[in-house]
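Trainee: Turn this into a structure:
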Amino acid sequence: MKRATLGPDGLFPTGVVPPPWPGREVLLDGLMSYVRDTPATRPDAEPALYVHGLGGSAQNWTDLAGLLAHRLDGQAIDLPGFGRSEPGRSYSIPAFAERMIRYIEWSDRGPVHLFGNSLGGAIAVRVAGLRPDLVRTLTLISPAMPFLDPRRSLQGRVVPLLALPRAERLAARFLTQAAPEEMARQIMEACVADTTRIVEQRRREAIEEIRVRYEAAHYAHAYVRTLRGLVTSFLRAYLPGSGSLWRMARMVAAPTLVVGGLRDRLVDVRVAPQVARTIPDSRLLMLEDVGHVAQMEVPRTVARAAVALLDEQQTGTAVPRVGA
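Mentor: The predicted structure is shown next:
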C-alpha cells in the first residue's frame, strides 16, 4: 500500500453541473439492465464501468464520469432491482459480480477501468479477483467490505430485522412512508458529510429517483435481499473457504485506488485502509470531512486521484503528488 497521488486540479472544468447522462435498456441473458453512457471527449479514451451502492443507481456517478470523460469512455449500470433495471434472480454478491462479468464480456469493452462505491466496491473486488483479464485498474470508494461491528454503520440497526419472515413487508412500509423530498433528505444526511456540497440540481434528481423507486413494486424486495446478501458475505469472509471477500481482495492484480471518507456513517472508516493493505498494488486516499459517497460529495478530488492512477498505469511510474 502507498499513499494516493492527485493530478492537477486545472485538468477539469469549473462550474459545470451536467444532467444525468442518457440511458438505454440492455437485454442480457433475458434480463433488462439500464445503462447510462458518458461519451468520451477524446478518441483515445479507454473504457470504464461504474457500479453503484446499495439503494443507489447509475446517477450516483454523473459528476465523476463527466470529469473523467477526457480520459474514459464511461458506462454506469443500474444493478438488477435498482434504478431502472429489472429485478434480478438473485441478490448475492457473487450473483451481482457474475452479472458485471457477463456485461463486460457482452459489451466487448474489456478490460475496463472498474469503479465501485459501497456495495459496488465489494462487487468490483470480486470481479477483479476472479477475472483479472477484464480489469485494467480498480477504484474503490468506501467499499462495503466485511466488518463485524454493526455499531459502526447506520444500517446496523436494521440487520436483526432481516431474520424476520415479513422483513420485506416491513422494509416496504419503511421505504415508502416518507415523502420523496423527506426521504431524499434522510439519505443525503446519511451518505454525505457536508450536504451543502450537493447542488440543487442533484437534490431534485435524487427526489425524482425516489419517486421511481416508490413506483417499483420490486424495490423493497431487492433492497432487503441485497442487504441480506451483503451481511451474508460479511459473515462468510471470516470462515474457511474460497468465497471470502478478503481472500478475493488478495487476488486482485489490477492497480487499485481506495478512497475512504473519515465521516462515513455506513461503512466502518477502518475498512478502506484494511482494503488498501490487503490488495497487493494499492493506493489509499482518506478524505477528511467526507462521507460515504466521495464521488458525489467531492468529485473533483476523486477525479484527480483517478487521473493520477491512470497516468501511473500508462507510464508505469508514480506521479508526483500535487497539493490538494
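
Trainee: switch to C-alpha atoms for all contacts and neighbour counts from now on
Mentor: Will do.

Trainee: Against which helices or strands is the helix or strand hosting E182 packed?
Mentor: Secondary structure assigned from DSSP states H and E places E182 in helix 180-191. Counting contacts by 3 or more Cα pairs under 8 Å, 6 or more residues apart in numbering; DSSP states H and E, helix 180-191 packs against helix 200-215.

Trainee: and the closest residue to L310 other than its chain neighbours, helix, strand or coil?
Mentor: Spatially, and ignoring its direct neighbours in sequence, L310 is nearest to T137 (7.8 Å; Cα to Cα, 6 or more residues apart in numbering). With DSSP: H, G, I helix; E, B strand; the rest coil as the basis, T137 sits in strand.

Trainee: Tally up the residues packed near T137, please.
Mentor: By other Cα atoms under 10 Å, the residues close to T137 number 23.

Trainee: surely it meets G116?
Mentor: No. With contact defined as Cα atoms under 8 Å, T137 does not reach G116; the gap is 11.4 Å.

Trainee: which residues are in contact with both of the two?
Mentor: Common neighbours of T137 and G116, using Cα atoms under 8 Å, 6 or more residues apart in numbering, do not exist here.

Trainee: show me where this protein has helices.
Mentor: 62-67, 93-107, 119-130, 167-176, 180-191, 200-215, 219-236, 245-250, 271-278, 294-297, 299-315 (DSSP state H).

Trainee: Now the helix holding E182: buried residues?
Mentor: Residues of helix 180-191 classed as buried: 180, 183-184, 188, 190-191 (neighbour count, 16 or more other Cα atoms under 10 Å).

Trainee: To compare against the first, here's the next sequence to fold:
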Amino acid sequence: MTISRSRRALLAVPALCALAPLAIHGRAFAADAYPRGPVRLIVPYAPGGGTDATARLVAKRLGERMGGTFVVENRAGGNTRIGTQALKQAAPDGYVLGMFNAAGPINQAIDPALPYDVTRDFTPITVIVRSAGGLWVNTSRIPARNFDELVAWLRAHPGTAYASSGVGAANHLSMELFRESLGLDLLHVPFKGSGEAAVAVASGEVPMSVDSFGPMEPHWQAGRVLPVATTGDERYPLMPDVPTFEELGHPELRGTSAWWGIAGPKGLPPEIATRLREEIHAILREPEVVQALLAVGAVPAPIGGEDFQQLLESDLAKWKAVVARGAVTQ
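Mentor: Down below sits the predicted model:
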C-alpha cells in the first residue's frame, strides 16, 4: 500500500510530540550537569584590582557550589578591550565567561569603531556588585586634607597628574568630569587596572586618582593616601566621614560609581545563563561573601539578565552624551 506524503507527515506528528519533552528534558539535564570541565572567567585587568578580587571570590564559590573548576584568567590591556574581544570570540557553550564593568559602555562611547557592541554581542548574566569611588590624594605629594583645599592646591599647580585604570575607564571619566566641572588643568596617566593605579598613587608616582575603596584601603590605613570625596549617591559605609560630591556642591559628579558583572558570549544557552545567575545570586546572600566583598569596597547588587541589559544600554547613552560635549580627553 502506498502512503501519501501528507499521510506520512500526519503519522510523524505524534512521534515528534513524544520527542519534544525529551528534548526539553535534555536541555535541563545539560544545565544540571554543567560544568563538565574547567570554566574560564576572563578578567580584563591585571591582578590586584577590585574586579579581579571580586572575580576570584565568585569563581571560588561557584566551583564549590557547582562541583567544577572556575579559573580566573587575567587578560589586561586596552582598558578591557583585549579581554572583552576574547570573550566575544569564545564559543557560547558556558566554558568561557567574562567580567564586565562600566568600562565597556565607556569604551564604546569613545570609540564606536570597536570590533564588538556591548549591548548586542554578549549575553548579560548578572551584575554582581556596585562600588562608590573615592577621590584620593597622596598625602606626601599633595598637602590638601579636604576637597576645598585640594581644589585650591590644584589651581595653584596646573598640570598635576592623575592616575586611572586605563583610557576610558570609569575612574578616567570621573576625573575628566571633575576637571571639566571645575575648570582644572590636569594630566591623565593611565595604568593597566586599579591595582597598578592604586600603587602608583600610594607611592607618589602619580599624586591623585578616583578609585574604588578596595585597592586604596590598605594604603589609606597606612596613611599614604586620603579620600576627600566620594562619587556615590550616598556616603559609602566604609568611609562614613567622607562627603559625597553632591554634599560638596557638585551633583554633576555623583553617580559615577563602579559596577561589576558577569557575561557570556552571544548565544549562551538560556538554561546555563539562568543556572549561573541563580548560583551567583545565592552566593551574594552568604554572610561571609558579603563581608569579603565589603572588605574590597564592593556592595552586593544582584541585577539579572534583562535589567543588566538595560544597565548596559543606559550607561552607553549616558557616556555618549559626555563624550559628545567634549568632556573626555585621552
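
Trainee: Send over the TM-score of the superposed chains.
Mentor: A TM-score of 0.31 describes the superposed chains when it is computed by TM-score structural alignment, normalised by the length of structure 1; 158 aligned residues with a Cα RMSD of 6.1 Å.

Trainee: on that earlier part again, adding distance to R283 of structure 1, write the buried residues of helix 180-191 of structure 1 out as TSV.
Mentor: Below are the buried residues of helix 180-191 of structure 1 laid out as TSV (distance: Cα to Cα, whole Å):
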residue	distance to R283 of structure 1
P180	38
M183	35
A184	32
M188	27
A190	26
C191	23
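
Trainee: P94 of structure 1: which of those is nearest?
Mentor: Set against P94 of structure 1, the nearest of the buried residues of helix 180-191 of structure 1 by Cα to Cα is C191 (24.9 Å).

Trainee: where's that closest one relative to N117 of structure 1, distance?
Mentor: Noted for C191 of structure 1: a distance of 12 Å to N117 of structure 1, by Cα to Cα, to the nearest Å.

Trainee: so after the strand ranked longest in structure 2, what's the next helix or strand?
Mentor: Longest among the strand segments of structure 2 by residue count, using DSSP state E, is strand 122-131. Heading C-terminal from strand 122-131 of structure 2, the first helix or strand you meet, by DSSP H and E, is strand 133-138.

Trainee: in that next one, what's buried?
Mentor: Judged by neighbour count using 16+ other Cα under 10 Å, the buried positions of strand 133-138 of structure 2 are 133-138.

Trainee: Tell me which helix or strand comes right after it.
Mentor: Downstream of strand 133-138 of structure 2, the first helix or strand assigned by DSSP H and E is helix 147-156.

Trainee: Next, the angle from the helix or strand just after that next one to strand 133-138.
Mentor: Using DSSP H and E, the next helix or strand after helix 147-156 of structure 2 towards the C-terminus is strand 160-164. Calculated by axes from the mean of the first three to the mean of the last three Cα atoms, to 10 degrees, strand 160-164 of structure 2 forms an angle of 130 degrees with strand 133-138.

Trainee: Mind giving me the packing neighbours of whatever helix or strand comes next after strand 160-164 of structure 2?
Mentor: Later in the chain than strand 160-164 of structure 2, the nearest helix or strand by DSSP H and E is helix 170-182. Helices and strands touching helix 170-182 of structure 2, by 3+ Cα pairs under 8 Å, 6+ apart, are strand 160-164, strand 208-212.

Trainee: Go through the buried residues of strand 133-138 of structure 2 and say which is closest to A156 of structure 2.
Mentor: Ranked by distance to A156 of structure 2 (Cα to Cα), these are led by V137 at 15.7 Å.

Trainee: Verify the stated contact: the closest one with S209.
Mentor: Yes. V137 of structure 2 lies in contact with S209 (Cα under 8 Å); the separation is 6.7 Å.

Trainee: which neighbours do these two share?
Mentor: V201.

Trainee: Contacts for stretch 277-293 of structure 2, please.
Mentor: 54, 57-58, 61-62, 65, 125-126, 128, 299-300, 302, 304.

Trainee: Buried ones in that stretch, by neighbour count?
Mentor: 277-278, 280-281, 283-284, 289-290, 293.

Trainee: For it, measure first residue to last.
Mentor: First residue to last in stretch 277-293 of structure 2 (Cα to Cα) measures 18 Å.

Trainee: Give me the distance between Y34 of structure 1 and A294 of structure 1.
Mentor: 23 Å.

Trainee: Between those two, point out the one with more neighbours.
Mentor: A294 (24 against 21).

Trainee: Surely that one touches V302?
Mentor: Yes. If you go by Cα under 8 Å, A294 of structure 1 and V302 touch, sitting 7.0 Å apart.

Trainee: okay, and the common contacts of the two?
Mentor: Joint contacts of A294 of structure 1 and V302 (Cα under 8 Å, 6+ apart) are V259.

Trainee: Quick check: H188 of structure 2 is in a strand.
Mentor: Yes. Assignment of H188 of structure 2 by three-state DSSP places it within a strand.

Trainee: Leaving out sequence neighbours, find the closest residue to it.
Mentor: Counting by Cα to Cα, 6+ apart, the residue nearest H188 of structure 2 is Y162, at 5.3 Å.

Trainee: Give me the neighbour count for the one you found.
Mentor: Each residue near Y162 of structure 2 was counted by other Cα under 10 Å, and the total is 24.
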